[in-house]
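A.B. asks: Below is the sequence, then the predicted model.
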Amino acid sequence: MTGDCKTTRRSVAVAALICLGLAGAAHAQEGFVGEIRSFGNNFCPRGWTDAAGQLLAISQNDALFSLYGTTYGGDGRTTFGLPDLRGRTNIGTGAGPGLTPAAWGQRAGSEQITLLQTQLPGHSHQMMANDVQGATGDPEDGVLAQPHLSNSQGNLYTPSAPNSAMRQNAIQPEGSSMPHDNMAPFLAITWCVALVGIYPSRN
């Protein structure tokens, strides 16, 4: 009889620990309403939903709406939007030292970018020539050379600095103005928004 009592007490103690552990896990999973959390799996737990910019009904999510408002979309009468973190990184609001200010809910950035001429660093293109006597008057497929005059050699070059600009198409442009990738290395994971949980207090 004594042994049975000890077994029963031990079983009750183990069950209590399991219940406490489950309660703690449930509390940890609950989170705060509106909290955004990343998960390594490919789905959001119960009470959470994907941070995919979808519209929700205010009538069914009034607590979350009171926190988000229409910052992420919606008409503010019947619907409001969730943050859309699909293919995006998130940054802190405000402005760090020497950084551009970022407002709550602001979107910016691009996966690809095409540089403008004004964004290129200052540079020069070297123009090549040949100091032999020219053999043709056709510029196609040729380079600058010494001009050929009837009985004398003309001078086509000077060591002085240039003082006049040639036509823009005198030197053939290069490049095709194609956009280039503007993305840092990344790892895609699942971002979820807490629909239920503890309502966050400001103090």
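C.D. replies: Ah, there it is. Numbers count the residues shown, from 1 in each chain.

A.B. asks: contacts and neighbour counts: CA atoms only from here.
C.D. replies: OK.

A.B. asks: Name the next helix or strand following the helix or strand hosting Leu64 along the chain.
C.D. replies: Here Leu64 sits within helix 62-68, counting by DSSP states H and E. Scanning forward in sequence from helix 62-68 by DSSP H and E, the next helix or strand is strand 79-81.

A.B. asks: could you point out which element follows that following strand?
C.D. replies: The helix or strand immediately downstream of strand 79-81 is strand 112-113, counting by DSSP H and E.

A.B. asks: Give me the contact list for stretch 114-128.
C.D. replies: Residues from elsewhere that reach stretch 114-128 (Cα atoms under 8 Å, 6 or more residues apart in numbering): Val143, Leu144, Ser177, Met178, Pro179, His180.

A.B. asks: List only those of those residues flagged as buried.
C.D. replies: For those, a burial check counting by 16 or more other Cα atoms under 10 Å picks out Leu144.

A.B. asks: Just put the contacts of stretch 114-128 in JSON lines and tack on distance to Leu85 and secondary structure.
C.D. replies: Formatted as JSON lines, the contacts of stretch 114-128 follow (distance: Cα to Cα, whole Å; DSSP: H, G, I helix; E, B strand; the rest coil):
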{"residue": "Val143", "distance to Leu85": "55", "secondary structure": "coil"}
{"residue": "Leu144", "distance to Leu85": "57", "secondary structure": "strand"}
{"residue": "Ser177", "distance to Leu85": "30", "secondary structure": "coil"}
{"residue": "Met178", "distance to Leu85": "27", "secondary structure": "coil"}
{"residue": "Pro179", "distance to Leu85": "23", "secondary structure": "coil"}
{"residue": "His180", "distance to Leu85": "22", "secondary structure": "strand"}
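
A.B. asks: Which two of the contacts of stretch 114-128 have the greatest separation?
C.D. replies: Using Cα to Cα, the pair of the contacts of stretch 114-128 lying farthest apart is Leu144 and His180, separated by 35.3 Å.

A.B. asks: circling back to that earlier point, so which of the contacts of stretch 114-128 comes closest to Pro45?
C.D. replies: Of these, the one sitting nearest to Pro45 (Cα to Cα) turns out to be His180, at 37.3 Å.

A.B. asks: What segments of the chain are helices?
C.D. replies: For the chain, the helices defined by DSSP state H cover 2-30, 62-68.

A.B. asks: re the thing from before, gap between the helix holding Leu64 and the chain center?
C.D. replies: The chain centroid and the centroid of helix 62-68 are separated by 27 Å under Cα atoms, centre = their mean, to the nearest Å.

A.B. asks: do stretch 35-46 as well
C.D. replies: With Cα atoms, centre = their mean as the basis, stretch 35-46 stands 20 Å off its chain's centre.

A.B. asks: got it, and stretch 80-88?
C.D. replies: Distance of stretch 80-88 from the chain centroid (Cα atoms, centre = their mean) equals 13 Å.

A.B. asks: adding another structure so you can compare the two:
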Amino acid sequence: MAWTVTLNGVTYTQASVEGNKYSDEASGLPAILKDFAAHAAAIKTATSTSSVAIGTGSKSFTVETGKTFVVGENIRVMDAAAPTTNYMEGDITSYDSASGALVVNVTSKGGSGTKVSWTLSAQGAQGAAGPAGVAGPTGVMLQYAGTSAPAGWLLCDGSVVSRATYADLYAVTGDAFGAGDGSTTFGLPDMRGRTSIGLDNMGGTSANRITNTQADSLGGNAGAEDHTITTPESAAHVHNRGANQFATWGTDFYATNSGGSGTNTGSTGGGGAHNNMPPYLAVNIIIKT
């Protein structure tokens, strides 16, 4: 039985792709695949002028009719003016293809404010990695070879940022890396010239592998690029001399025990700091917002 399909406004028939027409770029399989992709994108995307505040929970929109949105499908709702900053993600709980009424249960978001121009894109069923994908949840820190942070991330440079704009991140970090102005801003982790270690009391019990108090506090920091050895840090030792070595009257002599008296041997060494750094490669560190 011969078939007919309309994709992206173009009608294809079995006859149009039979034989040597199969590879024809204008009407064969290449054209079908191109129009299929465009057709699929069109029926899984929409726009809306509904006035909606960015947040979690149930959100209602009016979109175009005739879309193929289905209940349970994951969808991303983006502010048309700033899609990478202001957005919401969640699952479709209802859609009326006749009226265009769409309801989304938002589980993650970025940005803030009430917006009136939206672009919506269904992403299919949510996979095992969740809406955050392999990058992980808000607050994850990664090494990054780029020069500036990508969308959805910030550099861990100790900057002070808005608690409202980055509410999800502030909910994770709180004031651990800086309280900002104490009310509207907070500090990002400052990884400039630093590496990280696991909290010594992670999980509530100290391992005592690092005993200073900084290692028991989220955001605690310690360590130095170089270090100067002090006397208490030197290993206990003696400088041995031959026993009963006496000098003639009026000249210096050396004692072999701490009970004697006499002149000291001359000091040596510069007393300067030594390098305390392992070999390293400098990259940016970014944090998921």
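C.D. replies: Done, it's in. The structure presented is a predicted model; accordingly, all values stated were derived computationally and were not measured.

A.B. asks: related to what we said a few turns ago, just name the most buried of the helices of the first structure.
C.D. replies: Among the helices of the first structure, ranked by average contacts under mean count of other Cα atoms under 10 Å, first place goes to helix 62-68 (a mean of 17).

A.B. asks: Pull up the aligned stretch in the second structure for that one.
C.D. replies: Aligned using TM-score structural alignment, helix 62-68 of the first structure spans residues 167-173 in the second structure.

A.B. asks: how big's the offset between that stretch and the first structure?
C.D. replies: Mean deviation of stretch 167-173 of the second structure from its aligned counterpart in the first structure after superposition (mean Cα distance after the TM-score superposition for the first structure): 1.6 Å.

A.B. asks: how near is Leu115 of the first structure to Ala108 of the first structure?
C.D. replies: According to Cα to Cα, to the nearest Å, Leu115 of the first structure and Ala108 of the first structure sit 17 Å apart.

A.B. asks: Over to Asn42 of the first structure?
C.D. replies: Counting by Cα to Cα - Asn42 of the first structure and Ala108 of the first structure are separated by 26 Å.

A.B. asks: In terms of neighbours, single out the busier of these two.
C.D. replies: Legend: neighbour count by other Cα atoms under 10 Å for Asn42 of the first structure and Ala108, higher for Asn42 (10 against 7).

A.B. asks: Hmm, the more buried one is touching Ile189, no?
C.D. replies: Yes: with contact defined as Cα atoms under 8 Å, Asn42 of the first structure reaches Ile189; the gap is 7.4 Å.

A.B. asks: Number of residues surrounding the aligned partner of Tyr144 of the second structure in the first structure?
C.D. replies: Aligned counterpart of Tyr144 of the second structure in the first structure: Phe39 (TM-score structural alignment). By the measure other Cα under 10 Å, the count of residues near Phe39 of the first structure is 12.

A.B. asks: Please apply the same query to Tyr95 of the second structure.
C.D. replies: 22.

A.B. asks: And it, what's its match in the first structure?
C.D. replies: Counting by TM-score structural alignment, Tyr95 of the second structure has no partner.

A.B. asks: Just give the closest residue to Tyr95 of the second structure, not the sequence neighbours.
C.D. replies: What sits nearest to Tyr95 of the second structure in space, not counting adjacent residues and going by Cα to Cα, 6 or more residues apart in numbering, is Leu102, at 4.5 Å.

A.B. asks: burial of that neighbour, as a residue count?
C.D. replies: With other Cα under 10 Å as criterion, Leu102 of the second structure counts 22.

A.B. asks: Check which helix or strand it maps to.
C.D. replies: strand 101-110.

A.B. asks: Identify the residue range in the first structure corresponding to whatever helix or strand comes next after that strand.
C.D. replies: Scanning forward in sequence from strand 101-110 of the second structure by DSSP H and E, the next helix or strand is strand 114-115. On the first structure, no counterpart of strand 114-115 of the second structure exists by TM-score structural alignment.

A.B. asks: if I pick Ala273 of the second structure, what's in contact with it?
C.D. replies: Asp226, His227, Thr228, Ile229.

A.B. asks: give me every residue that touches the second one.
C.D. replies: The reference is to His227 of the second structure. Counted by Cα under 8 Å, 6+ apart, His227 of the second structure has contacts Ala273, His274, Asn275, Asn276.

A.B. asks: The second one touches Asp226, doesn't it?
C.D. replies: The one in question is His274 of the second structure. Yes: between His274 of the second structure and Asp226 a contact is recorded at 5.5 Å, counting by Cα under 8 Å.

A.B. asks: Nearest residue to the alignment partner in the first structure of Phe186 of the second structure in space, please, no chain neighbours.
C.D. replies: Matched to the first structure by TM-score structural alignment, Phe186 of the second structure sits across from Phe80. Residue nearest to Phe80 of the first structure in three dimensions, not counting chain neighbours: Gly74, with 3.9 Å by Cα to Cα, 6+ apart.

A.B. asks: Quick check: that neighbour vs Asp50 of the first structure, distance?
C.D. replies: From Gly74 of the first structure to Asp50 of the first structure the distance is 17 Å (Cα to Cα).

A.B. asks: more neighbours, these two?
C.D. replies: Asp50 (23 against 19).

A.B. asks: Give me the distance between that one and Gly94 of the first structure.
C.D. replies: Distance of Asp50 of the first structure to Gly94 of the first structure, computed by Cα to Cα: 25 Å.

A.B. asks: again, but for Pro101 of the first structure
C.D. replies: The gap separating Pro101 of the first structure from Gly94 of the first structure is 5 Å, by Cα to Cα.

A.B. asks: could you list every residue that touches Pro88 of the first structure?
C.D. replies: Small correction: residue 88 of the first structure is Arg, not Pro. Contacts of Arg88 of the first structure by Cα under 8 Å, 6+ apart: none found.

A.B. asks: Kindly report the same for the one 10 residues further on.
C.D. replies: Gly98 of the first structure makes contact with no residue, according to Cα under 8 Å, 6+ apart.

A.B. asks: Let me know the distance separating Thr70 of the first structure from Ala57 of the first structure.
C.D. replies: 12 Å.

A.B. asks: wait, I meant Thr8 of the first structure
C.D. replies: 50 Å.

A.B. asks: just Ile189 of the first structure next, same as before
C.D. replies: Distance, Ile189 of the first structure to Ala57 of the first structure, by Cα to Cα: 26 Å.

A.B. asks: Trp249 of the second structure - how many residues pack around it?
C.D. replies: Neighbour count of Trp249 of the second structure, defined by other Cα under 10 Å: 7.
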